[in-house]
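Visitor: following is a predicted model, sequence given first.
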Amino acid sequence: MKKRNLIFSLAVSTIFIPSIESATINDSLENENNSFEAHEIPIAEGGGGGGIRTFDEIESDCKATSKRAIQFFERKLSELKPEGQSNEQFKLKKEEYKNKINKYKEVFEYCDKKNKRFEKENAKQLTGKEAAIQFVDNRINEEIKKERNKASNIDSSANFQAWSDQLIESNDKIIALEKLRIEIKNFLKYAFSKYEELVTNGEFGFKEQMALAINLKTKYSDIDKVKVLAQKAIKLGLTDNKEINDLIKDIASAFYMYSNFEAGPTF
């Protein structure tokens, strides 16, 4: 987003001050049906059909999978017998299992580093807008994690009523955060989309600002609803992301311009 209007700072302050690796093991591993050695076992993948996952969850899966691999090859090593093979074959097989055990111990120790590299590499593949939307997910996930930790650390000595009240409060906050995730992402996706439609040459002048304000007002029926969404984004700390911060400034500028020329310019 280029060539900001000089009134951005004033507009933001007057309008939007909130009121409130993938590391894939290519070596042989078995699956649960004793066929690990013929399969790839993905470690620390970022995708999945269960929605957005935190990197803590990915790291946990990475460690669990590498731990199973270690246990599998330790079992294979303990069961290895010299009978039925040459001494040389026995030594080679024994060394192979030891090497694999050591490898997956390293994987276990560095799962978090692999995930950080995976996160960095995948971030490079995202456009600015996509990274901004991912930033929303990451920030919401952080807040949800805090609430889950809070729920898991409820004082066990509290009476049942106090304990259940705290648990319900945490669960309610998590539900509210999930609703907020959808609300904020839909808002930002729409605003980014309209901005890109209007600003085709890098200029965000009077005409583009008025059009953006009118589009947002039409979409949400009321400018105040848009302001509330922007305030929620600010309160959540989403303006730490440059793309979101620039978009919020542009929306603020558009509404400032719209509020001063709502009757329309005289030509």
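Guide: Thanks, I have the structure now.
Visitor: rest of the way, CA atoms for contacts and neighbours
Guide: Noted.
Visitor: please, where are all the helices along this structure?
Guide: 8-15, 55-79, 87-109, 111-125, 128-152, 160-198, 206-220, 223-235, 242-260 (DSSP state H).
Visitor: can you tell me which of the ones you listed is nearest to A23?
Guide: A23 sits nearest to helix 111-125 of all the helices of the chain, at 6.7 Å, using Cα to Cα.
Visitor: now the angle from the closest one to helix 87-109?
Guide: 70 degrees (axes from the mean of the first three to the mean of the last three Cα atoms, to 10 degrees).
Visitor: list the buried ones in helix 111-125?
Guide: Neighbour counts over helix 111-125 (16 or more other Cα atoms under 10 Å) mark 111-112, 114-116, 118-119 as buried.
Visitor: same check, this time on stretch 219-239
Guide: In stretch 219-239, counting by 16+ other Cα under 10 Å, buried: 223, 226-227, 229-234, 238-239.
Visitor: got another one to weigh against that:
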Amino acid sequence: MTRMTFQAAATMGQLQKRLDNIANNIANTNTTGYKNRDANFSSLLSQQINLEADPTNETGRLTPEGLRVGTGAKLGHTNFDFTQGSLQTTDRNLDVALLEDNQFFQVAVEENGQQEVRYTRAGNFYLSPMENDTVMLVTSNGNPVLGANQQPITLADNMEDLTIDENGMINVTRNGVQVVEGQLGVVEAVRPRLFEASGESLFRLSEDSLTNYPLNEIINDVDTIRVQSGALEGSNVDIAKQTTDMIETQRAYQFNARTISMHDQINGLINQLR
């Protein structure tokens, strides 16, 4: 294989990853709390090919002699767009939408026998029955929702009504009397780029992030919470942009594939020369 073929093959592999990312965005257009992912490319190392020096070109020359030939492109990094998605009214008491960018609900997830705090913008909560006639506020996947005290929110089951106000306070009505019995734990991401996706519209902090930065430099507790009850935040995926990016990436993939086929044809013609 020649340098040209290597360049095209390397770039095609990275373009396929971008297509996979675009397909994932489009597939989650209607997923509650999903955040769009943008893929950025960067050039691979270039190689300097030196040519024989030409004395007639030495005078006043500012560029190095020879050619700089690239070795293709690679997917540099994938960034999340944490801007707020469109609000969808559901009129359901346990549906809550955050009204500020870079703010997240806290969720406890058990993995490999250990409990880890993860973060989400999806506020479609439910009540899960527990022991001793209590219920726990959980996500759609059954993970406990954490309160302002960093503990799962549990309530006595003998309630007549439950609402969540604009400040994230959980108001429970019993015997006709409404009492505040909890508050949603909301944090703000100071460095949202350090979040990584962990599936099911959840984000987590990697070990590398926690090693390089103290936790209080990544997330901060929010004093004033602004939420909208009876609504959910939809995906912030722009389907028109994703379609355009998909067509653009497919064309780039085809061009690189055509480069390989044309190079193969040229080599065939050269081999036929006698």
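Guide: That came through fine. Source: prediction; values computed, not measured.
Visitor: got a TM-score for the two of them?
Guide: For this chain pair, the superposition-based TM-score is 0.24 by TM-score structural alignment, normalised by the length of the first structure; 104 aligned residues with a Cα RMSD of 5.8 Å.
Visitor: for L75 of the second structure, what are its contacts?
Guide: For L75 of the second structure, the contacting residues are 14-15, 17-18, 39-42, by Cα atoms under 8 Å, 6 or more residues apart in numbering.
Visitor: thinking again about what came up before, would you reformat the helices of the first structure as TSV and include distance to N26 of the first structure?
Guide: Putting these into TSV (distance: least, Cα to Cα, whole Å) gives the following:
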stretch	distance to N26 of the first structure
helix 8-15	52
helix 55-79	12
helix 87-109	11
helix 111-125	15
helix 128-152	29
helix 160-198	36
helix 206-220	50
helix 223-235	42
helix 242-260	38
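Visitor: need the winner for burial among those helices.
Guide: Ranked by mean neighbour count, the helices of the first structure are led by helix 242-260 with a mean of 21 (mean count of other Cα atoms under 10 Å).
Visitor: count of residues packed around V179 of the second structure?
Guide: 13 (other Cα atoms under 10 Å).
Visitor: roughly how far apart are it and N171 of the second structure?
Guide: 6 Å (Cα to Cα, to the nearest Å).
Visitor: now swap in G70 of the second structure and tell me
Guide: From G70 of the second structure over to N171 of the second structure (counting by Cα to Cα), the distance is 62 Å.
Visitor: which one's more surrounded, those two?
Guide: The neighbour comparison of G70 of the second structure against N171 (other Cα under 10 Å) goes to N171, with 18 against 15.
Visitor: that one: what's its closest spatial neighbour, skipping adjacent residues?
Guide: V180 (4.5 Å; Cα to Cα, 6 or more residues apart in numbering).
Visitor: pretty sure that neighbour sits against I170.
Guide: Yes. Counting by Cα atoms under 8 Å, V180 of the second structure touches I170, with 5.6 Å between them.
Visitor: more neighbours: those two, which one.
Guide: I170 (21 against 14).
Visitor: contacting residues around the more buried one?
Guide: 162-164, 180-184.
Visitor: please redo it, this time with the cut-off set to 7 Å
Guide: 163-164, 180-183 (Cα atoms under 7 Å, 6 or more residues apart in numbering).
Visitor: with C111 of the first structure instead?
Guide: 59, 62-63.
Visitor: and I260 of the second structure, how close does it get to Y253 of the second structure?
Guide: Counting by Cα to Cα, the gap from I260 of the second structure to Y253 of the second structure is 11 Å.
Visitor: quick one: H39 of the first structure and D27 touch, right?
Guide: No. Counting by Cα atoms under 7 Å, H39 of the first structure sits too far from D27 to count as a contact (8.3 Å).
Visitor: which strand or helix spans L137 of the second structure?
Guide: strand 134-138 (DSSP states H and E).
Visitor: could you point out which element follows that strand?
Guide: strand 154-156.
Visitor: on that earlier part again, between the buried residues of helix 111-125 of the first structure, which is nearest Q161 of the first structure?
Guide: So of these, ranked by how close each gets to Q161 of the first structure (Cα to Cα), first place is D112, at 38.7 Å.
Visitor: now the closest one. Nearest residue, chain neighbours left out?
Guide: For D112 of the first structure, the spatially nearest residue (Cα to Cα, 6+ apart) is E59, at 5.6 Å.
Visitor: roughly how far apart are the one you found and T24 of the first structure?
Guide: 13 Å.
Visitor: please apply the same query to A132 of the first structure.
Guide: With Cα to Cα as the criterion, A132 of the first structure and T24 of the first structure are 27 Å apart.
Visitor: now E130 of the first structure
Guide: Counting by Cα to Cα, the gap from E130 of the first structure to T24 of the first structure is 25 Å.
Visitor: quick one on the thing from earlier: closest one of the buried residues of stretch 219-239 of the first structure to Q209 of the first structure?
Guide: Nearest to Q209 of the first structure among those, with distances taken as Cα to Cα, is I223, at 13.7 Å.
Visitor: sorry, back to before: from Y126 of the second structure, how far off is the residue nearest to N171 of the second structure?
Guide: The value you get for V180 of the second structure to Y126 of the second structure, if Cα to Cα is used, is 18 Å.
Visitor: what do you get for F255 of the second structure?
Guide: 50 Å.
Visitor: got it, and L269 of the second structure?
Guide: Taking Cα to Cα, one finds L269 of the second structure at 68 Å from Y126 of the second structure.
Visitor: F105 of the second structure too?
Guide: In terms of Cα to Cα, F105 of the second structure sits 14 Å off from Y126 of the second structure.
Visitor: cool, Q272 of the second structure as well?
Guide: 72 Å.
Visitor: equivalent analysis for D161 of the second structure, please.
Guide: Taken as Cα to Cα, the span from D161 of the second structure to Y126 of the second structure is 13 Å.
Visitor: who has more neighbours, the two?
Guide: Y126 (20 against 14).
Visitor: tell me where the stretch 151-274 of the second structure has helices.
Guide: All helices of the stretch 151-274 of the second structure, identified by DSSP state H, counting those that start in this stretch, fall at 207-212, 239-272.
Visitor: can you redo these as TSV with distance to R3 of the second structure and mean neighbour count?
Guide: As requested, the helices of the stretch 151-274 of the second structure are exported to TSV (distance: least, Cα to Cα, whole Å; neighbours: other Cα atoms under 10 Å):
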stretch	distance to R3 of the second structure	mean neighbour count
helix 207-212	36	11
helix 239-272	11	14
